[in-house]
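Enquirer: build the 3D model from these lines:
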Amino acid sequence: MPTDFDPSLKPTMGMMGLHYKVPINNWLYGGVGMYAAITGDQGGLFTLGVDVGMNKKLYNNLYFDANFHFGGGGGYRYLINDGAFINPNIGFSYKQEKFNVGIQYSHVNFYTGKIKSNAVSFFIEIPSTLRFTEYQNAQKKFIASNLSDTNFWKQPVVKNVQQVRFDFFKPIGNSRKDNVNNQEPLTETLYVLGFEYQKYISSNTFLFTHVDAIYKGLRAGFMDLFFGVGYHPYQTEKIIFFTKIGIGAAGGRIAPEGGLMIYPSTGIDVKISNKLAVSSHLGYYKAIAGDLEAYTYGFGLKYYGFNGGTNNHSTFKTQGIRIGIQNQTYLNVLKTDSPMVDLQLLGVQINYDINQTFYLIGEASFAYGGKSGGYAQGMAGVGIYSPYFLNNKLRAHLEAMAGAAGGAGVDTGEGIVLRPTIGLSYKLTNALSLQSSIGKLITPFGNLKATNITIGLSFGLATLSTRK
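Expert: Purely as a prediction, here's the structure:
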């Protein structure tokens, strides 16, 4: 790690990554992934990117594994400049029935900046099966009957939860601001907005991952990423108590430290329907090898899904989901520390259909061009599809989204952003669509108002969802 601009920084960095990979055929795969710094005074370095790789059997359970990752993100802008980076990996994996382990030789290169380093990477993979059919079969209702034991859909229903989180961090101890603020004590309450996904592995145990970004309390740019496990010590039909323990990374706008964090919490969910619940929680937020420390409290809105199988249920609908990889261009973006720039962002967007017309949206995107490495945004919202037209190939969409964004001097004020867009999608195949849109990125508490042009590819699928 380069240290010429600040000799007090540690010359090494460790990162963790969380990836989701999908087989394309029996040797080729693709996917998306995030990285975050956890050691080496680079806390706050986060990235988002796309993967393509190959996996070929060598002998028995030993496989050759190589992949290429391209993404955007960053921490100290002096070190990463635009934010674009490449990460090729080559190595081996050893496959077991329920998990795979591996080792790779890696190269991390922020090629417009100063971070260019080789590394050794260790990984563990957990294989899973996603049961789905073509997107054109989405939003159909039916009754399952006379299913054989070998039927593709005769599997246990999987419970999952999607949650929008509002969290509040009350710093304690020796928590400090960044070097720009002379590492003054951090005493302000931090307001963060986040998204969490939970997948149940039993009736009272679940795995989760969540990401947060600040929108008040500090200049925008602080974020975190956690994954972990949760448990229900007590639950009724309407009330659910939970405990969770997460490990992950956090940073940005605070004093230099590694980034590795631990986050235990406890709380209660109150169900207002079979699909919706309001949630409240208390927790403790602590850097494992740093000074950041806070008590936390917050609330959220949870949406329950039951999908992927038919056991113990008889009435279903097919749930439509679209997953998009996007290039987002923002024109004439105001900055607080330099002239206007045109930003290039790599984004991942997930659309969750409510019916044939309306859908929910979740999105994360990171800068890779425009001398604003470290700028990131996370949004949620709602969209409207038009009916298909032009030989059933084209349809329009209108989206309204809100979220938190900041970093790299982009003038988002305290971090709240709004983005209305209108666009078109063209069906290339039953699964793939080409999408484009135009809109405005607006900061209600800042000075930013930038035109947004997006183009990307979207993959659609339909899976089973119970009508419980």
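
Enquirer: contacts, neighbours, all on C-alpha from now
Expert: OK.

Enquirer: centre-most residue in this protein?
Expert: In the chain, the centroid-proximal residue (CA atoms, centre = their mean) is Ala364; its distance is 5.8 Å.

Enquirer: where's that one relative to Ser437, distance?
Expert: Separation of Ala364 from Ser437 (CA to CA, to the nearest Å): 16 Å.

Enquirer: next, the structure of the following sequence, for comparison with the previous one:
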Amino acid sequence: MKKNLFLLAILFSVQILNAQNNQVPEKKIQKAFAKTDFLSIEMPDFNEKNMGFSGIHYNLMLNNWSYAGLGIYGSISGIRGGFFTLGVNAGIKKYFGKDFYIDTGFHFGGGGGAAAPDGGGAFILPHFNLGYDFKNFSLNSGWSYVDFFDGGLIKGHQINVGLEIPLNYDYADYGVSENEYDLAALKKSGWNINSKRTSLMLHFNNLKVQGDETNKNVQRLGRATIRLAGFEFASYFSKNWFTFIKVDGAYDGIRAGYMDVFLGGGYHFAFNNNRTNLLAKFGAGAGGGGGVESKGGFLIYPDISIEQRIFNDIYLSINKGFVMSPDATFYTSSFGVGLKYYVERNGIISKEKSFKSGKFKGLEVITKHDIYVKAKRDANPSEDMHQISLQINLDLNKNVFLAGQTSFANFGGAGAYAEGIVGLGTRSNALLNGKFSLFAQILGGAAGGGGISTGQGFIIKPSTGLNYKLNKKVSFRTSGGYVKAMGGNLSSVFVNFGIKYHLSFLKMK
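Expert: You can find the predicted model right below:
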């Protein structure tokens, strides 16, 4: 009798453990907002027009009154086309009354370009704004101050204006990544909502310089083809309409340093049983560098793409369009190819697709500080160069991830230097009570500017390091490695350290 009771207790315990393992993870909500802002910066040369500085930011609400996030700025007016920066945001957003609020905070970053007096690239940008909340969006404006303090000459007070849009997201803890659940279990959970469609594309683009013989870029560059590598992220707000952000950097065709960033929207038409897509897009943004004359930097990007499914949710994309300034000072015909990955995420209900199961996929966002030891210059003596860097990892499985990284110099006399690189990495299983993990990665892509010797801009960057888990969302990360410019003299050991924010999202199958 005792033996039977013991066996029954074991079976009951196993059943409880299985039930716990099959429990669908809780759907959590992170409050956040996207922001675009503009400020007109007075330049140190009084004969020069102000530089129109426009930014795109994404901030997480840490509680009811404070936020932190990331932002990228670029020149869109004046004469400094190709001037870009990357930085971190932090601030306080406090309501008084029902709709008015005060927003005070700062942005710290690095970058530069376009032969501007940016020094090493490090700068601060505090602000104090008054805003009004219209519920679906808010507007704010106020005082700000910019100072490129590491040997730069750009500094001063100005008025800024901004537009904010609430952009919350659903997530689960990173620890449940790669767990899979059937549709019946998901229907009984908080994930029983409409799915959201997003896409990520890694692509190569070619810009053929156009114009007659009087065009400044034809005179400078001839009929060069600027070869770019980059990524595009799109989010759908209806069956057919979407918004996107696109970032590219030059790796061949002209001297290193050209970069462009576009924000826009488009229409998606699917046919051939959803195996073929036709997309029309229009974007506006900033671009320049690498000897390109783009005046203030404001560019437009009309484009048509055709995509063909090659495997499950992976499509081959071919695009044709234009990248140009409105007055055609910079005028190019663009042609490119890419691999695009579509994801139906964070919901099990869709009018277009039927699902059988869902799997949680890990996503990591890493902000870090890089130090290149004795970075080679084209003319000046070698010295250490520092960068602020953003890396995003998408887990392919428990141990392999796809990585994309962008970095901008902030100390070391190379303010115009920037990178845009992609690659693959692998990590170990958790070690020492789940606190540590080891990783290795190899990235490659476009880099240049700031007098750093990168030739036409292609670099490779292998590294290895470790993560230390601080809590369910955040880890400390450090690594070391080697960076080599394939067409230049840059050949440096580097180290970095930073913070990794990790979560998982539900991918439907």
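
Enquirer: TM-score of the superposition?
Expert: The pair, once superposed, lands on a TM-score of 0.94 when counted by TM-score structural alignment, normalised by the length of structure 1; 459 aligned residues with a CA RMSD of 1.8 Å.

Enquirer: quick one: map the residue nearest to the centre of structure 1 onto structure 2.
Expert: Aligning on TM-score structural alignment places Ala364 of structure 1 opposite Thr406 in structure 2.

Enquirer: check the mean deviation of the helix or strand containing that match from structure 1.
Expert: Thr406 of structure 2 belongs to strand 400-411 when assigned by DSSP states H and E. Strand 400-411 of structure 2 differs from its equivalent in structure 1 by a mean of 0.5 Å after superposition (mean CA distance after the TM-score superposition for structure 1).

Enquirer: give me the angle between whichever helix or strand comes after that strand and strand 400-411.
Expert: Going down the chain from strand 400-411 of structure 2, the next helix or strand is strand 418-427, by DSSP H and E. Per axes from the mean of the first three to the mean of the last three CA atoms, to 10 degrees, the angle that strand 418-427 of structure 2 makes with strand 400-411 is 140 degrees.

Enquirer: so which bit of structure 1 is strand 418-427 of structure 2 matched to?
Expert: Against structure 1, strand 418-427 of structure 2 falls on residues 376-385 (TM-score structural alignment).

Enquirer: mind reading off the mean deviation between the matching stretch and structure 2?
Expert: Compared with structure 2, stretch 376-385 of structure 1 is 0.6 Å away on average (mean CA distance after the TM-score superposition for structure 1).

Enquirer: report the distance from that stretch to the chain centre.
Expert: Offset of stretch 376-385 of structure 1 from its chain centre (CA atoms, centre = their mean, to the nearest Å): 13 Å.

Enquirer: repeat that for stretch 436-456 of structure 1.
Expert: Taking mean C-alpha positions (CA atoms, centre = their mean), stretch 436-456 of structure 1 and its chain are 20 Å apart.

Enquirer: what span of structure 2 is that stretch aligned with?
Expert: On the basis of TM-score structural alignment, stretch 436-456 of structure 1 is assigned to residues 478-498 in structure 2.

Enquirer: can you give me the distance of Asn204 of structure 1 to Thr296 of structure 1?
Expert: In terms of CA to CA, Asn204 of structure 1 sits 24 Å off from Thr296 of structure 1.

Enquirer: neighbour count winner among these two?
Expert: Thr296 (20 against 14; other CA atoms under 10 Å).

Enquirer: map the more buried one across to structure 2 for me.
Expert: Match for Thr296 of structure 1 (TM-score structural alignment): Ser334.

Enquirer: so its match touches Phe204, yeah?
Expert: No - Ser334 of structure 2 is beyond contact range of Phe204, at 10.4 Å (criterion: CA atoms under 8 Å).

Enquirer: could you find the closest non-adjacent residue to the match of Ala364 of structure 1?
Expert: Of all residues not flanking Thr406 of structure 2 in the chain, Gly420 sits nearest, at 4.5 Å (CA to CA, 6 or more residues apart in numbering).

Enquirer: residue contacts, the residue lying farthest from the centre of structure 1?
Expert: Most distant from the centre of structure 1: Asn146, at 39.3 Å, with distances by CA atoms, centre = their mean. Taking CA atoms under 8 Å, 6 or more residues apart in numbering, we find Asn146 of structure 1 in contact with no residue.

Enquirer: quick check, it in a helix?
Expert: No - counting by DSSP: H, G, I helix; E, B strand; the rest coil, Asn146 of structure 1 falls outside a helix, being coil.

Enquirer: still on that earlier bit, in contact with the match of Thr296 of structure 1, which residues?
Expert: Each residue near Ser334 of structure 2 by CA under 8 Å, 6+ apart is listed here: Asn205, Asn206, Leu207, Lys208, Asn319, Lys320, Gly321, Phe322, Val323.

Enquirer: alright, I will stop here.
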